[in-house]
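Colleague: curious how this folds, go ahead:
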Amino acid sequence: MINRANLLSSPFRALILVTCAAVGATIAFAAADFPLGSYAIEGYAIVFADEGKFRVNKGDEVLVEGEYTVKGDRLQLTDKHGPIACTREGQETGTYGWKYEGEALTLSKVEDKCEGRAAAMTARPWKRKK
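Modeller: Sure, this is the predicted structure:
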């Protein structure tokens, strides 16, 4: 019979530590691997800068400026200002799953109370601008 003392023995402890470290490394790698830069879809562009800032443009007009964070495969967008920014209380922040494949960034809604932002972000993959 396995008791608590056996579970905390050296081999089991090592296995637990290695497993936790691997999971943590995977999450950190995914966040560090988020593809910064400019993406376009139907005349709109979104730019993710390295200091945690993003902006959405249509041509030369800035429509939204805000901040983003990445944790694993989750992207959190917080609108700060702009003519179409979601700045109503409770709608400022939306969370999305993200996947980068074949020069395209695909976002999927996890939670966002701003339906306009959610619809625009997830309509189709954002193509990387060169």
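
Colleague: every contact and neighbour count from this point should use C-alpha atoms.
Modeller: Noted.

Colleague: find the residue at the geometric middle of this protein.
Modeller: The geometric centre of the chain, computed from its C-alpha atoms, lies nearest to residue 75 (Cα atoms, centre = their mean), at 1.5 Å.

Colleague: tell me the contacts of that one?
Modeller: Taking Cα atoms under 8 Å, 6 or more residues apart in numbering, we find residue 75 in contact with 68, 69, 95, 96, 97, 98.

Colleague: now, which of those lie within strands?
Modeller: 68, 69, 95, 96, 97, 98 (DSSP state E).

Colleague: distance of the second one from residue 55?
Modeller: Taking Cα to Cα, to the nearest Å as the measure, residue 69 and residue 55 are separated by 13 Å.

Colleague: who has more neighbours, those two?
Modeller: residue 55 (21 against 17; other Cα atoms under 10 Å).

Colleague: chain neighbours aside, what residue packs nearest to that one?
Modeller: The shortest distance from residue 55 to any non-neighbouring residue, by Cα to Cα, 6 or more residues apart in numbering, is to residue 65 (4.3 Å).

Colleague: neighbours of that neighbour, how many?
Modeller: Using other Cα under 10 Å, residue 65 is surrounded by 21 other residues.

Colleague: for the helix or strand harbouring it, packing partners?
Modeller: Secondary structure from DSSP states H and E places residue 65 in strand 61-71. Secondary-structure packing of strand 61-71 (3 or more Cα pairs under 8 Å, 6 or more residues apart in numbering; DSSP states H and E): helix 10-32, strand 53-58, strand 74-81.

Colleague: could you also give me the structure for this second sequence? I'd like to compare it with the first:
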Amino acid sequence: MRCEFKPYPCYVMADSLYKVGIGNSTRQFWFGTPPRAGPDVPYTFGLTGILVKLKIQIEHLLTMRWDTWGRFTERSAAYQPWIWTAGNHEIDFAPDLGESEPFKPYTNRYHVPFIASASTSPLWYSIKRASAYIIVMSSYSGYGKNL
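Modeller: Below you'll find the predicted structure:
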């Protein structure tokens, strides 16, 4: 199984546990990889939507809210896989304030494996996990005049 951890690509084994840390850092994390894909492999996953910290980040381009949100979700996302997608709270499109590229804070902070599924955008991609294909689609990805 190939993964895309920027800036270094890595290879991981299916159904394995990995510990991640930098040097002698006290911040150590771990993650488990899913079982090898197959038609009879059971796999359980959950779906959750609209996890936002504050709507004010959109209205006033308070991008530091992205960082506090990242620290808030890290307690869970560091130990189990999260599959991200963008919605209306992540558009951050405000040409009158100089921000003319939609989803810029989102795509810079949340790297997803869209290239592995031959997608052209991080706003839609698919992931094969055990016996399931998980299709991730942002219904807001066509936002803006030039898209």
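
Colleague: just give the TM-score of the two.
Modeller: Once superposed, the chains reach a TM-score of 0.23 (TM-score structural alignment, normalised by the length of the first structure), with 59 aligned residues with a Cα RMSD of 5.4 Å.

Colleague: returning to that earlier point: which residue packs closest to the residue nearest to the centre of the first structure, ignoring adjacent ones?
Modeller: Using Cα to Cα, 6+ apart, the nearest residue to residue 75 of the first structure is residue 96, at 5.1 Å.

Colleague: looking at it, that neighbour is touching residue 111, isn't it?
Modeller: Yes: at 6.8 Å, residue 96 of the first structure counts as touching residue 111 under the criterion of Cα atoms under 8 Å.

Colleague: who has more neighbours, these two?
Modeller: Ranked by neighbour count (other Cα under 10 Å), residue 96 of the first structure and residue 111 place residue 96 first, with 21 against 13.

Colleague: from residue 105 of the first structure, how far out is the more buried one?
Modeller: Separation of residue 96 of the first structure from residue 105 of the first structure (Cα to Cα) stands at 12 Å.

Colleague: can you pull the buried residues of stretch 106-125 of the first structure?
Modeller: 106, 107, 108, 109, 112, 114, 117, 118, 121, 122, 125 (16 or more other Cα atoms under 10 Å).

Colleague: quick check: residue 80 of the first structure touching residue 64?
Modeller: Yes: contact status for residue 80 of the first structure versus residue 64: in contact at 7.4 Å, counting by Cα under 8 Å.

Colleague: so for these two, which residue has more residues nearby?
Modeller: residue 64 (20 against 16).

Colleague: quick check: what element follows the lengthiest helix in the second structure along the chain?
Modeller: Criterion DSSP state H: the longest helix present in the second structure is helix 64-77. Moving toward the C-terminus from helix 64-77 of the second structure, the next helix or strand (DSSP H and E) is helix 104-109.

Colleague: by contact count, what packs against that next one?
Modeller: Applying 3+ Cα pairs under 8 Å, 6+ apart, we find helix 104-109 of the second structure packed against no helix or strand.

Colleague: so what secondary structure elements neighbour the helix or strand following that helix?
Modeller: Next in sequence after helix 104-109 of the second structure, counting helices and strands by DSSP H and E, comes strand 124-129. With contacts taken as 3+ Cα pairs under 8 Å, 6+ apart, strand 124-129 of the second structure sits against strand 132-137.

Colleague: next, the angle from the strand it packs on to strand 124-129.
Modeller: Going by axes from the mean of the first three to the mean of the last three Cα atoms, to 10 degrees, strand 132-137 of the second structure is angled at 160 degrees with respect to strand 124-129.

Colleague: report all helices and strands that strand 132-137 of the second structure contacts.
Modeller: Under the contact criterion of 3+ Cα pairs under 8 Å, 6+ apart, strand 132-137 of the second structure touches strand 124-129.
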